[in-house]
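>>> Sharing a model that was predicted from the sequence below.
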Amino acid sequence: MDSCCGPEDPHRYDAVFDERFSGAIARRYGRKGLRPAEQHIVDFLTGMGIEDASVLEVGGGVGEIQLELLKRGAARAVNLELSAGYERDAARLLGDAGLLSRVDRRLGVDLAEAPDDVEPADVVVLHRVVCCYPDYEKLLGAAAEHARRALVFSYPPANVFSRVFIRSMNALIGASNLSFRGYIHSPKAMLDVVRSRGLEPAYHWSGPLWRVVGAARL
């Protein structure tokens, strides 16, 4: 795992995932809907049965996955976010969908560092999150322990292309004196963490940029 800022830097995400970044994601979702990896996450959870379920999403950004799960029958959702840049677009999307009352967006709550501050949920989602966090074991372990029924997460493939991209991205970010870093964690090690918390991987999808794993409670 590459060296990086530690959890003690509370602003490392705000500087990268700002309102401009959020706006681009929200506009793309409004025009084209979910991207392939997001669609597979929603399909996996819908296939398991999402009716009346509670959803906990860690780092859900503008909340497009939550929106789609709520439209498909989920009862409510909690979003944990470490960057304030998404809040305006997330509120607009929820308002447009008439779902503001069914989502609790909590800013500044780090599940890995404060797991007792967050209630468990039927399903837990981490999309494009584990690769942004230095301690995958702590984050995935806390997420798995909060999942009553299922956990689904995505990560970039551990191949040469991804490693070169992450190193280049980190170099550019470091040159800007920002503390955020990206990571390529071991897929096997991440699956071992999930299994150690009583969840068994039951779904795998591989795309060119992302891998998706869905795991169910034994």
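That came in fine, so what should we check first?
>>> Could you use CA atoms for every contact and neighbour count after this?
Will do.
>>> if you skip the residues just before and after it, what's nearest to A143?
Excluding the flanking residues, the one nearest A143 by C-alpha to C-alpha, 6 or more residues apart in numbering is V124, at 6.6 Å.
>>> Would you confirm that that neighbour contacts G141?
No - assessed by C-alpha atoms under 8 Å, V124 is found out of contact with G141, at 11.6 Å.
>>> Now do the residue lying farthest from the centre of the chain against I184, distance only.
Most distant from the centre of the chain: A175, at 26.2 Å, with distances by C-alpha atoms, centre = their mean. A175 sits 20 Å away from I184, taking C-alpha to C-alpha, to the nearest Å as the criterion.
>>> Put this next to the first one:
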Amino acid sequence: MTGCCDPRGYDATFTPRFAHRLARRYRRRGLDRLSAQVVQRCVDHGIEGATVLEIGGGVGSLHLELLRRGAATATNLELAGTYEHDAAELLAEAGLTDRVQCRLLDLATDPDGVESADVVVLNRVVCCYPDLAGLLGAAAGHARRLVVLTYPRPSVVTRAILVAENAVEALFGRTYRAFAHPPEEILAVLRAHGLEPAPDRRGGLWCLVSATRAPVPGTSAA
């Protein structure tokens, strides 16, 4: 994909070959550890019958697993069109094509382009987008009950990885860049949109945070 949704070169970095490798790995091994933890966090908060909006879902393995665990439908928003073929194949193999909508849409610039959902997921996504408040704010605003996201844990190691990654992108003339958004800003955006994030007690290179919205008085929290 080129044009309005890809001014930062996502297609050049997340190539069809990269997408095919992700799909092949999922077929052989299932979800990676972090993605599995995201799925479990969603399940722990209640996924049965829920609608899911995944931002940057790639080939769709994560929301496929949420559907298998009881979610009703899912929408996958992507900025890179390179995942489309493999995502469609995985959906067809799982028999879930009619329960997932895949779209090319920049939620930060077109927040009215998609409906709200019960659960919004951003796995390894906010570090790929420069406008944290725009993207995460729009995502939080679309969540009726829950947002689950992951982002790089601040450390010397993660900063070095991002610097090296961006250096490689520049070396090959690509415009994509990764970002280390401050955790306090991430949590502030969630709170500003009426969500209360739970503390992340995990170790490792990634933070996993879930943020819940208090039910409106007189309505069910289901």
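Noted; the coordinates are in hand. Predicted, not measured: the structure shown is a model, and the values here were computed from it.
>>> Superposing both, give me the TM-score.
After superposition, the two chains reach a TM-score (TM-score structural alignment, normalised by the length of structure 1) of 0.93; 211 aligned residues with a C-alpha RMSD of 1.4 Å.
>>> name the element the aligned residue in structure 2 for A143 of structure 1 belongs to?
Aligned counterpart of A143 of structure 1 in structure 2: A139 (TM-score structural alignment). Assigned by DSSP states H and E, A139 of structure 2 falls within helix 132-141.
>>> and what of L34 of structure 2?
Going by DSSP H and E, L34 of structure 2 is part of helix 33-45.
>>> average gap between the helix or strand just after that helix and structure 1?
Downstream of helix 33-45 of structure 2, the first helix or strand assigned by DSSP H and E is strand 51-55. Overlaying structure 1 shows strand 51-55 of structure 2 at a mean distance of 0.4 Å from the equivalent residues (mean C-alpha distance after the TM-score superposition for structure 1).
>>> what span of structure 1 lines up against strand 51-55 of structure 2?
Using TM-score structural alignment, strand 51-55 of structure 2 lines up with residues 54-58 of structure 1.
>>> can you list contacts of that stretch?
66, 74-81, 111, 120-127, 129 (C-alpha atoms under 8 Å, 6 or more residues apart in numbering).
>>> Show me the residues you listed that map onto helices.
With helices taken from DSSP state H, the overlap with the contacts of stretch 54-58 of structure 1 comprises Q66.
>>> what about the strands in structure 2?
51-55, 73-78, 100-104, 117-122, 143-152, 195-197, 206-213 (DSSP state E).
>>> Now do Q66 of structure 1 against S54 of structure 1, distance only.
With C-alpha to C-alpha as the criterion, Q66 of structure 1 and S54 of structure 1 are 10 Å apart.
>>> circling back to that earlier point, more crowded one of V124 and G141 of structure 1?
Neighbour totals were compared for V124 of structure 1 and G141, and V124 leads with 27 against 21 (other C-alpha atoms under 10 Å).
>>> Which position in structure 2 pairs with that one?
Using TM-score structural alignment, the equivalent of V124 of structure 1 in structure 2 is V120.
>>> What distance do you get for that match to G137 of structure 2?
According to C-alpha to C-alpha, V120 of structure 2 and G137 of structure 2 sit 12 Å apart.
>>> Over to G173 of structure 2?
Counting by C-alpha to C-alpha, the gap from G173 of structure 2 to G137 of structure 2 is 30 Å.
>>> swap in P111 of structure 2?
P111 of structure 2 is 10 Å from G137 of structure 2, where distance means C-alpha to C-alpha.
>>> And R28 of structure 2, by the same measure?
Separation of R28 of structure 2 from G137 of structure 2 (C-alpha to C-alpha): 35 Å.
>>> Likewise for E48 of structure 2?
E48 of structure 2 is 25 Å from G137 of structure 2, by C-alpha to C-alpha.
>>> repeat for V119 of structure 2
Taken as C-alpha to C-alpha, the span from V119 of structure 2 to G137 of structure 2 is 14 Å.
>>> and if you look at R69 of structure 2?
Here R69 of structure 2 is placed at a distance of 27 Å from G137 of structure 2 (C-alpha to C-alpha).
>>> likewise A170 of structure 2?
Taking C-alpha to C-alpha, one finds A170 of structure 2 at 29 Å from G137 of structure 2.
>>> just Y129 of structure 2 next, same as before
According to C-alpha to C-alpha, Y129 of structure 2 stands 12 Å off from G137 of structure 2.
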